[in-house]
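*Asks:* Below is the sequence, then the predicted model.
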Amino acid sequence: MPEPIDPLLEISASLADIDEAGLRRRRRVVTTPCAPVAGLADRPDPVIAFCSNDYLGLAAEPSLAEAASQGAQRWGVGSGASHLVSGHYAVHDELETRLARFVGMDDALYFSTGYMANIGVMPALVGRGDAIFADKVNHASLVDGALLSRAEFIRYPHSDLAALAARLEASTAPRKLIVTDSVFSMDGDLAPLPELLALAEAHKAWLLVDDAHGFGVLGPQGRGSLAHFGLSSPRLIYMGTLGKAAGVSGAFVAGQRDVIEWLVSKSRSYIFTTGAPPLIAHTLLSALDLMEQGDTRRAHLNALIARFKAGLRLSRWQLLPSDTPIQPVVIGDNHETLAVSRALDAEGIWVPAIRPPTVPKGAARLRVTLSAAHSFEQVDRLVATLNRLEAAPT
C-alpha cells in the first residue's frame, strides 16, 4: 500500500520546481485606472503598459464611467438572483437585443464572463458520443468547455484545414461542433473562418467562433470577425467578450433564435449563477455606441500596428506575423524572456513574459498589445528599446 502524500509538502516542492523552470506566475498590483501609463505598487514611477486588451482605449473612458454611475443610480449595484429567477432586468434584455443586431444575429445571451460563456455553450450543444473539433492553440476556456461536454475531443494542428477535413470525414459522431478562436490570443493571427464555415456546412456541423480579440476591432464599425469576412449562416454560433475592446465586462453568445432559447434552458454556467449587475449592462449600451462610432480609434490603432511592425529590427528573436493589436515577440527560453521583460520594466515599459503552458515549450514570448490610447511616441520608445535589448543580450 503506497504511503499517503502530504499535499502541503507536495505543493511546496512543486512551487520550487516551477521557480527553477522560470514558470512561477506573479501578479502585479496596478494602482491607476487601465490606461497606457500605469502606476504599480512595486515601483515608485509609472510605466508605459503594453499588456492590456483594452484595444480601443475605452476602459477608463470618462463617458463610460459616467454611464456606470448613472446605471448604479438607476439599477443599484447587484442583480439579486440568477437571470432565470429574478435577476434579468430590462437593461439586460435591451443589451442582448442590441448585441444581436450589432453582430447580425437573431438573438444573443449575455454572460458574466467569456470563460463562463465558453464552458456553458459546448456542453449544451454536444455530449457523449458527439465530437468537438478544436484548433490546437484555442484558448483554455474553449478547451475546458470541450472537456466538460464529455464529447470526443479531437484537436487539429493550428489552422490546418486539410487535417480538420480529414478528421471530420473520418468521424461517425451524430453531432459535430467545430470550435476556434477568431484572433488567436498568443499569436495574433486570424483563423481561416470562411473555409471553416464551408467545412461546417459540408459536414452539417456547428461552428463556434470565439471572437474575444476581434469584437470591436475587426469588421465595419468593429462588428467583429464574421463581419470582417462577410459570413452568415445558421450554423454559426458567435461568442464576443465585452471586457476587451468594449472596455467594460462580460460576454455574449449570439446565433439563431432557437439556439439561444436552447442555451437559456440548458447552459449551466448561465442558469446557475447570479446575473451580472444591471449597471454593467447599462454601461455596455454606451460602450457599444462608442465602438460603433469608433472608426477614428480603429484607424489610429491600425497605424500603431503598422508602425510597430515596420520599426522592429530583430535577428535573434521573431516577431510573429500578425495584423492585429496582438504582436508577439518570440524569444524562446523562459529565463531569457523573463530577463528581457525585467529589462523593459527597468526602463519604464511593461510587457509581460508569456511562458508554457500558455504557449508551447521553447516558445516563450513577449506579448505586446497595442491600444488606440497609445501614442506614436510611446510605440517608438518600445520599438527602440526592444531593438537595443536584442542587440545587447541581457
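*Replies:* Noted; the coordinates are in hand. Numbers count the residues shown, from 1 in each chain.
*Asks:* CA only for contacts and neighbour counts going forward, please
*Replies:* Will do.
*Asks:* Please enumerate the helices of this structure.
*Replies:* 7-20, 62-75, 90-103, 114-125, 140-149, 161-170, 193-202, 225-229, 257-266, 268-271, 278-292, 295-311, 334-346, 376-391 (DSSP state H).
*Asks:* right, so of the ones you listed, which gets closest to S182?
*Replies:* helix 225-229 (6.5 Å; Cα to Cα).
*Asks:* Check which helices and strands the closest one sits against.
*Replies:* helix 193-202 (3 or more Cα pairs under 8 Å, 6 or more residues apart in numbering; DSSP states H and E).
*Asks:* Report the angle between the helix it packs on and helix 161-170.
*Replies:* 10 degrees (axes from the mean of the first three to the mean of the last three Cα atoms, to 10 degrees).
*Asks:* Reformat the helices of the chain as CSV; add mean neighbour count.
*Replies:* Shown next, in CSV, are the helices of the chain (neighbours: other Cα atoms under 10 Å):
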stretch, mean neighbour count
helix 7-20, 11
helix 62-75, 16
helix 90-103, 18
helix 114-125, 24
helix 140-149, 19
helix 161-170, 15
helix 193-202, 17
helix 225-229, 20
helix 257-266, 16
helix 268-271, 20
helix 278-292, 22
helix 295-311, 17
helix 334-346, 18
helix 376-391, 16
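*Asks:* Can you lay out those as a markdown table showing distance to M239?
*Replies:* Listed next are those as a markdown table, based on distance: least, Cα to Cα, whole Å:
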| stretch | distance to M239 |
| --- | --- |
| helix 7-20 | 34 |
| helix 62-75 | 23 |
| helix 90-103 | 10 |
| helix 114-125 | 7 |
| helix 140-149 | 11 |
| helix 161-170 | 21 |
| helix 193-202 | 14 |
| helix 225-229 | 11 |
| helix 257-266 | 12 |
| helix 268-271 | 14 |
| helix 278-292 | 16 |
| helix 295-311 | 21 |
| helix 334-346 | 32 |
| helix 376-391 | 31 |
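*Asks:* second one coming, line it up with the first:
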Amino acid sequence: ELEQRLSQFHGREDTILYASCFDANAGLFESMLTPEDAVFSDALNHASIIDGIRLCKAQKFRYPHRDLNELEHLLAHSEARIKLIVTDGVFSMDGTVAPINAVGGASGGYTTGPKELVTLLRNVSRPYLFSNSPPPAVVAASLKSLDLVESSSQLRQHLRENTRQFRDGMKAAGLTVAGDDHPICPVMVGEAPMAVELRRGIYVVAFSYPVVPKGAARVRVQLSAAHTPDDVTRAVNAFADVAREIGLVKKST
C-alpha cells in the first residue's frame, strides 16, 4: 500500500521500499549502470549517494555544488550510453536546495520511477533482496504522514513560519545560518569546540572535521511543524546567550 501511495504522490509508475535511504542508494546505481554509462554527482551529495556510486562500474564525474554550467560542460563532453545526474534534494549538512526543476531527482528510503526500473531493482538490487523490509510501525507512520501532507497545507505553512522566525532571529543575534530558506538550519561557527559548546540546552547536533571541511564546523538545527513560536524563541535566545559567553558574537554594551 505504501509503495502505491508513494507512486501516486510522486506521479510515478512504481516504487520500491528499502529499510533505509542508505540501502536505497546502495542498491540503485550498481543495478542500473554499466561501464558504458556515466554518473554525474554533486560535490556535496550525501555519504549514502557517494558510497552507492562507488559500488557501480560506471564512469564517475563530480561537479561543484549546484554548478549547472559545469554540469552541462561535463555532460556535453561525455559519450556515455546513459548519463545519470545524481543530487540530493536538500543537502543535509548545508541546508541548500538542489535545482530539481533543472536536473530531476528522488528522495527517501525508496526509489520511485518507471515500472521497468523498479522491476529491475526488485530482481537484482542486493540491499532489497538480502535485507529486511521497513518495520510495520514505520510503514504505518509513513502512510499517516502522506494523509496529513495530502489533506492540508497547514503543517507546511507552520513549518515555513517557524523556519523564517528562527533564521530571522539568529541573524538579528549576529549568528550565521547557512543554506536556503529551509528548515535545515546549519549554524556556522568555524571551529569544533565552539560547535560543541553552542549546542548546550537545545537538542541539536554539532558537526566538525572530517564530516565537514576544516574551519566549517556547524550546529545543525532542524525545525519542525510541532514547534511553537515560543519554542523557536527559546532556541534563538539559548543560541544567542551561549554565543556571547564563548565569544562567537560580541556582547552588547
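*Replies:* Perfect, I can see it now. In this text, all values refer to a predicted model and were calculated from it rather than measured experimentally.
*Asks:* where does the TM-score land?
*Replies:* Here the TM-score for the pair of chains, by TM-score structural alignment, normalised by the length of the second structure, is 0.90; 246 aligned residues with a Cα RMSD of 1.8 Å.
*Asks:* ok so, going back, minimum distance to A364 of the first structure: which of the helices of the first structure has it?
*Replies:* helix 334-346 (5.6 Å).
*Asks:* Of all the helices of the first structure, which one is nearest A38 of the first structure?
*Replies:* helix 334-346 (11.8 Å).
*Asks:* Let me know how buried P357 of the first structure is, in neighbour terms.
*Replies:* P357 of the first structure: 10 surrounding residues under other Cα atoms under 10 Å.
*Asks:* Quick one: map it onto the second structure.
*Replies:* Aligning on TM-score structural alignment places P357 of the first structure opposite P210 in the second structure.
*Asks:* How about D289 of the first structure?
*Replies:* Per TM-score structural alignment, D289 of the first structure is aligned with D147.
*Asks:* contacting residues for that match?
*Replies:* Residues near D147 of the second structure by Cα atoms under 8 Å, 6 or more residues apart in numbering: none.
*Asks:* And R66 of the second structure, how far from P210 of the second structure?
*Replies:* According to Cα to Cα, to the nearest Å, R66 of the second structure and P210 of the second structure sit 22 Å apart.
*Asks:* ok, now S151 of the second structure?
*Replies:* For S151 of the second structure, the distance to P210 of the second structure - Cα to Cα - is 42 Å.
*Asks:* and what of G104 of the second structure?
*Replies:* For G104 of the second structure relative to P210 of the second structure (Cα to Cα), the value is 29 Å.
*Asks:* first vs last residue of stretch 100-107 of the first structure, how far apart are they?
*Replies:* 5 Å.
*Asks:* That stretch aligns to what range in the second structure?
*Replies:* Against the second structure, stretch 100-107 of the first structure falls on residues 7-14 (TM-score structural alignment).
*Asks:* Report the buried residues of stretch 178-192 of the second structure.
*Replies:* Across stretch 178-192 of the second structure, burial judged by 16 or more other Cα atoms under 10 Å covers 178-179, 182-192.
*Asks:* Out of those, flag the one nearest to T96 of the second structure.
*Replies:* G179 (4.4 Å).
*Asks:* you'd agree the closest one is up against V187?
*Replies:* No. If you go by Cα atoms under 8 Å, G179 of the second structure and V187 don't touch, sitting 9.5 Å apart.
*Asks:* Against L8 of the first structure, how distant is the aligned partner of L223 of the second structure in the first structure?
*Replies:* Counting by TM-score structural alignment, L223 of the second structure corresponds to L370 in the first structure. Going from L370 of the first structure to L8 of the first structure by Cα to Cα gives 41 Å.
*Asks:* Could you do D380 of the first structure as well?
*Replies:* From D380 of the first structure to L8 of the first structure the distance is 47 Å (Cα to Cα).
*Asks:* contact partners of stretch 51-60 of the second structure?
*Replies:* Around stretch 51-60 of the second structure, the neighbours that count as contacts under Cα under 8 Å, 6+ apart are 22, 25-31, 33-41.
*Asks:* Mind doing that once more with 7 Å?
*Replies:* Defining contact as Cα atoms under 7 Å, 6 or more residues apart in numbering, one finds that stretch 51-60 of the second structure is touched by N25, A26, F29, E30, L33, T34, P35, E36, D37, A38, V39, F40.
*Asks:* Kindly report the same for stretch 123-135 of the first structure.
*Replies:* Stretch 123-135 of the first structure is contacted by residues 145-146, 148-159, 173-180, 263, 266-267 when judged by Cα under 7 Å, 6+ apart.
*Asks:* Select only the buried ones of those in PyMOL?
*Replies:* Buried residues among the contacts of stretch 123-135 of the first structure (16+ other Cα under 10 Å), as a PyMOL selection:
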select buried, resi 145+146+149+150+151+152+154+155+156+158+159+175+176+177+178+179+180+263+266+267
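*Asks:* Now which residue in the second structure aligns to P328 of the first structure?
*Replies:* Pairing criterion TM-score structural alignment: the partner of P328 of the first structure within the second structure is identified as P186.
*Asks:* what's the burial count for the closest residue to its match other than its chain neighbours?
*Replies:* Residue nearest to P186 of the second structure in three dimensions, not counting chain neighbours: R220, with 4.3 Å by Cα to Cα, 6 or more residues apart in numbering. For R220 of the second structure, the neighbour count with other Cα under 10 Å is 24.
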